[in-house]
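In: below are the sequence and a predicted model for it; my questions follow.
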Amino acid sequence: MKILLPDSEGLKTAYQLSGKSAPQEKLPADPARIVYSAAHVTADPFSASAPSGRAAIDWETTLAFRRYLDGLGLGIAEAMDTAQRGMGLDWRNALELIKRTREELPHARVVNGCGTDHLAPEDARSLDDVSDAYLEQVDAIQGVGARIILMASRALVRVAKSPDDYKAVYAKVLSACDQPVVLHWLGSAFDPALKGYWGAPHFEDALEVALEVIEHNKSKVDGIKISLLDKEKEILMRRRLPAGVKMYTGDDFNYPELIAGDEQGYSHALLGIFDPIAPLAASAVKRLGEGDKAGFHALLAPTVPLARLMFQAPTQYYKTGVVFLAWLNGFQKHFIMLNGAQSMRALPYFTGIFRHADACGLLRDPERAIELMRSFLALYGAD
C-alpha cells in the first residue's frame, strides 16, 4: 500500500507502508511496573459550543477508549493534561469525566486529576484561596470514591512568595486526602504558566523543596510523576525518594530507559504517549515482567521517534497528535478537538505522525488510515 505524502516544501513522494502490526498482548494484573496511560477525550462536534466554547464531550466515544485501555491491562490517568485539562476541559466537565469513568470501570486502576483550575490564577489573592480550591476538588473526587493525582496549580505559582508557601499548601491539602496520592511536577515545557514551580527558579533548589514536601507527608504520598523531559533530573530525584514512594516517569522522550531502570532502581509510568502507543506499552511491560528486557526495548525503542515528534515544542500541543492518531485508528469518527486544538500543528507534523505510526505498526487498519489521510490532505489542498 502506498500514499503520496507532501514534505515541508509541498513536494509529494510515494510512501510505502510498512505492513507492520503491533502486538495486542494484555498486561497482567501484577505487572513489573505500574503503568498509567493518560487518556484523551473526544469532542462532540455537533454541539453549538464546539469547538471553541465550553467543553462539549462525546461521552460514549470517550468512555469506549477507556474500556480499550483497561482491556489492555493499562491503568488510566483521568482528567489530566492529555484530556486537555486547562486547555479546553474545565473542572465541571473534568469531574463529570471522573464520575463516568468510575461508574464505567469501577475495578480499573485509575488516578484522577485534582487541581485548582476552577480558580482563575488572576482571582487568587491568598494561599487560602489556593488551598480551598484544591480542597473543593479533593472532596468532590473522594466523594465518588476515586483516587487522586494532585496536579500542579497555576494559581499557586501566582500567589506563592517562597518555597515555604508551597510546603504549607501541600501539607494542608495532603492532610485531607483519604488515600495516598500521586503528586505531579509538570514542567514549564508542558505548561509555561508553571515556570518556577516549588518557589525556586532552578531545578536543584526546586528538587529540595519537592523532596521535603514528600518527606513531611510521605504517609499521604504514593509517588510522584515528574514531566521535565530530562532523564538525568528524574533519575536524580528517583534515587532520593523515601522508601516506598514511587517515581512515575512523565518523560515522553526517554521512557524506555527510565522504565527499564538501572542497578539502583526504576520508574513506573504515567504517560501521555501511552495513549497512542497503548498496545505496544502493554506488550513491552508484559515482556519486561517475563524477564525479556531485550523484547521490552525492541517494542518500545521504535516508538521514541514518534513520541519526540508528537511532543515537540510547543510541547503543550502534543494532544493534537494524540487525537489525530486516535482518529486515524478509528477510535473516533472525526478530528475535532476541544478548544479547536486540532488546528495547533502544521501539516508536516501530521504527515510525520502518519509515517512514524506506520513504522511502529500502530495503524490498526492501514487501508482505512490511508483513506482518512487522503481526506485530511485534501483539506490542505495536498491530495
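Out: That came through, no problem. Residues are numbered from 1 along each chain as shown.

In: switch to C-alpha atoms for all contacts and neighbour counts from now on
Out: Will do.

In: burial measure for the closest residue to Gln264 other than its chain neighbours, as a count.
Out: Among residues not flanking Gln264 along the chain, Arg239 sits closest, at 7.2 Å (Cα to Cα, 6 or more residues apart in numbering). Other residues within reach of Arg239, judged by other Cα atoms under 10 Å, total 13.

In: now Glu212
Out: By other Cα under 10 Å, neighbour count at Glu212 equals 14.

In: ok, now Ala359?
Out: Count around Ala359 with other Cα under 10 Å applied: 20.

In: go on, Ala243?
Out: Neighbours around Ala243, by other Cα under 10 Å: 9.

In: now do the SS call for it.
Out: coil (DSSP: H, G, I helix; E, B strand; the rest coil).

In: in contact with it, which residues?
Out: Contact analysis of Ala243 by Cα atoms under 8 Å, 6 or more residues apart in numbering lists nothing.

In: so Ala94 sits in a strand?
Out: No - counting by three-state DSSP, Ala94 is located in no strand; its state is helix.

In: show me the contacts for it.
Out: With Cα under 8 Å, 6+ apart, Ala94 has these contacts: 79, 85.

In: looking at it, the residue nearest to Gln264 is touching Gly265, isn't it?
Out: Yes - judged on Cα atoms under 8 Å, Arg239 makes contact with Gly265 at a distance of 7.3 Å.

In: once you drop chain neighbours, what's closest to the one residue sitting closest to the centre of the chain?
Out: Centroid check for the chain by Cα atoms, centre = their mean gives Gly272 as the closest residue, at 2.8 Å. Leaving aside its sequence neighbours, Gly272 sits nearest to Ala38 (Cα to Cα, 6+ apart; 4.8 Å).

In: ok, structure two:
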Amino acid sequence: MSLQLPAAGGAFRAYEPRREPAPAVLAGGAGSPSDAPCSRTVYAAAHVVADPFADTVPDGPAAVDWEATLAFRHHLWSHGLGVAEAMDTAQRGMGLDWPRAAELIRRSAAEARAAGGRIVCGAGTDQLTGTAAGPSAVRAAYEEQLALVEESGARAVLMTSRALAAAARGPEDYLELYGHLLRQAREPVILHWLGPMFDPALEGYWGSADLDAATDTFLDVLGAHPDKVDGVKVSLLDAGRETALRRRLPEGVRCYTGDDFHYPGLIAGDQHGFSHALLGVFDPIGPLAAEAVRALDSGDTAGFRALLDPTVPLSRHLFAAPTRYYKTGVVLLAWLAGHQDHFTMVGGLQSARSLPHLARAYELADGLGLFPDPELAEHRMRTLLALHGAAR
C-alpha cells in the first residue's frame, strides 16, 4: 500500500515504498574495522542518540542514551568507516553541552580502542558560554579540550570557535592562537574550517570575510607547522575553492572534504589529486559510502561514481538552508533505519525541520535502499505522519 507523503503547500503525493534494501546495506556491516577502504581515509561524523525518558528542557544539560550512541559507532566501524566524534553532527553547540561532549569523547575513544576502529575527536571552545571571552580564555578552553582528546588516546580535530571569531581582531590573532596550539599538540591534528552556512557565528573566520584573504591566513598557519597537521577539513560547500586549496597544501597534509554537496567528485579527484573525507552525510549513507570507496581501492572510478552520485540529492536535501539543521534529518534516518528506537534529539532539535522536509528525506533515502528493514522504516514513517495528523 502506498504512502501519502505531504509536500510543501499542503498537498499530498503517493509514494510506493521500496521492498528490498541496497546490497551494501543488506550486508549489514558484517565486516570489521580492518576492512576499511585504503585508497582514501574516510570518516563519518556521527550523531548522538538522546535519552527520550530524561526529564530535560531545551537549554538544560543534554541527556544521552550512551548504549545506543556507542552502538551506532560500532555500526560505522563494522562497515570500515572511521568515526569523527563530537563534531557539529553530534550537535556541538546545538544541544550537546561540553560536559556531555567530554564524556562522549572518553567513551567513544575507549570503544574505538576495543574495536580497533579509527577515530578523531573534535576539540573546541564550547565550554565558554554567556559573556564574551577574551583571547586568554579562548586559549585556555582550547587547551582543556585538546588535552582531554589526547589523554583519551584519540587524535584531535581543532574545530572552529565561535568565541575566537568574536574575540579575534584580525588574522594575527588566529596565527598566534593556532600556532600555540599546534606547537603543544602531541600528534598531528586536523584543522577544521567550518563555513558560516553551518554556523552564522563563524562569519569572517581566519580574520576576514574575504575568502581569498581567509585562505591565505589558513595556509600561513599550515605552512608554519606542517609537521603538526595531518590534514584540513574544509566545509565551505564550494568545490572549486576546495580544489584550489587542496593544490596549495604543504606536502603530506591531507584535504578532508566536508562538502556535503559535491563530495563524489572531490573524493574521486583529478589528475592533480583528490580529497579524503570527513562528512556528516556519511552518517546516514555509511554502508553505501564505504562500498563506493572500496571500488576506488580497485581502481573502479566509474563504479564509485555509480554508487555515490545517486546519494547527492539526499545529501543536498538534508543540508538545505538553514544548513545547520541538517542534524534533524540525519537522526530521522537513523530512527527509520532501526539504529535507535525514537525520533528525539538533545535540545529538542527534532522540531527543527518541517514534516514535508522529513517526508522528502524518507522518500529519497528509501529510494536509495538505505533502510535495512524497509517495512520497519515504512511503519515508522506512517507513525510520524499520524502523530502530525497527516495519516492518509
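Out: Structure received. Please read these numbers as outputs of a predicted model, since none were measured by experiment.

In: TM-score for these two?
Out: Between these two chains, after superposing, the TM-score reads 0.97 (TM-score structural alignment, normalised by the length of the first structure); 382 aligned residues with a Cα RMSD of 1.3 Å.

In: quick one: map the residue nearest to Gln264 of the first structure onto the second structure.
Out: The alignment partner of Arg239 of the first structure in the second structure, by TM-score structural alignment, is Arg247.

In: same check, this time on Val130 of the first structure
Out: Counting by TM-score structural alignment, the partner of Val130 of the first structure is Val138.

In: okay, now its match: neighbour count?
Out: Neighbours of Val138 of the second structure (other Cα under 10 Å): 23.

In: Pro313 of the second structure too?
Out: 14.

In: surely it forms part of a helix?
Out: Yes - assessed with three-state DSSP, Pro313 of the second structure lies in a helix.

In: residue in the first structure matching it?
Out: Match for Pro313 of the second structure (TM-score structural alignment): Pro305.

In: list the contacts of its match.
Out: Counted by Cα under 8 Å, 6+ apart, Pro305 of the first structure has contacts His356.

In: how near is it to Lys293 of the first structure?
Out: Applying Cα to Cα, to the nearest Å, one obtains 20 Å for the distance of Pro305 of the first structure from Lys293 of the first structure.

In: swap in Tyr318 of the first structure?
Out: Applying Cα to Cα to Tyr318 of the first structure and Lys293 of the first structure gives a distance of 28 Å.

In: please work out which residues of the second structure line up with stretch 211-230 of the first structure.
Out: Using TM-score structural alignment, the partner range for stretch 211-230 of the first structure is residues 219-238.

In: in the first structure, what residue corresponds to Ala168 of the second structure?
Out: Under TM-score structural alignment, Ala168 of the second structure pairs with Ala160 in the first structure.

In: neighbours of its match, how many?
Out: Neighbour number of Ala160 of the first structure under other Cα under 10 Å is 19.

In: contacting residues for Arg241 of the second structure?
Out: Counted by Cα under 8 Å, 6+ apart, Arg241 of the second structure has zero contacts.

In: which SS class is it?
Out: Under three-state DSSP, Arg241 of the second structure comes out as helix.

In: roughly how far does it sit from Leu266 of the second structure?
Out: In terms of Cα to Cα, Arg241 of the second structure sits 11 Å off from Leu266 of the second structure.

In: how about His75 of the second structure?
Out: For His75 of the second structure relative to Leu266 of the second structure (Cα to Cα), the value is 25 Å.

In: which one of those two has more residues nearby?
Out: Leu266 (24 against 20).

In: which ones are touching that one?
Out: Counted by Cα under 8 Å, 6+ apart, Leu266 of the second structure has contacts 239, 243, 257, 274-275.

In: if you set the cut-off to 10 Å instead, what comes out?
Out: By Cα atoms under 10 Å, 6 or more residues apart in numbering, the contact list for Leu266 of the second structure reads 239-240, 242-243, 246, 255-259, 273-277.

In: what do you get for Gly321 of the first structure?
Out: 273, 276, 306-307, 309-311, 327, 341-342, 344-345, 349-350, 352-354.

In: for ChimeraX, what selects the buried ones among those residues?
Out: Here is the ChimeraX command that selects the buried residues among the contacts of Gly321 of the first structure (16 or more other Cα atoms under 10 Å):
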select :273,276,306,307,309,310,311,327,341,342,349,350,352,353,354
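
In: my guess is Val48 of the second structure is in a strand, correct?
Out: No - read with three-state DSSP, Val48 of the second structure is coil and lies in no strand.

In: please pull up the equivalent of it in the first structure.
Out: Using TM-score structural alignment, Val48 of the second structure pairs with Val41 in the first structure.

In: just checking, its match touches Thr61?
Out: Yes - using Cα atoms under 10 Å, Val41 of the first structure is in contact with Thr61, at 8.2 Å.

In: and these two? Which one has more around it.
Out: Legend: neighbour count by other Cα under 10 Å for Val41 of the first structure and Thr61, higher for Val41 (27 against 17).

In: distance check, that one against Arg66 of the first structure.
Out: Applying Cα to Cα to Val41 of the first structure and Arg66 of the first structure gives a distance of 10 Å.

In: noted, bye for now.
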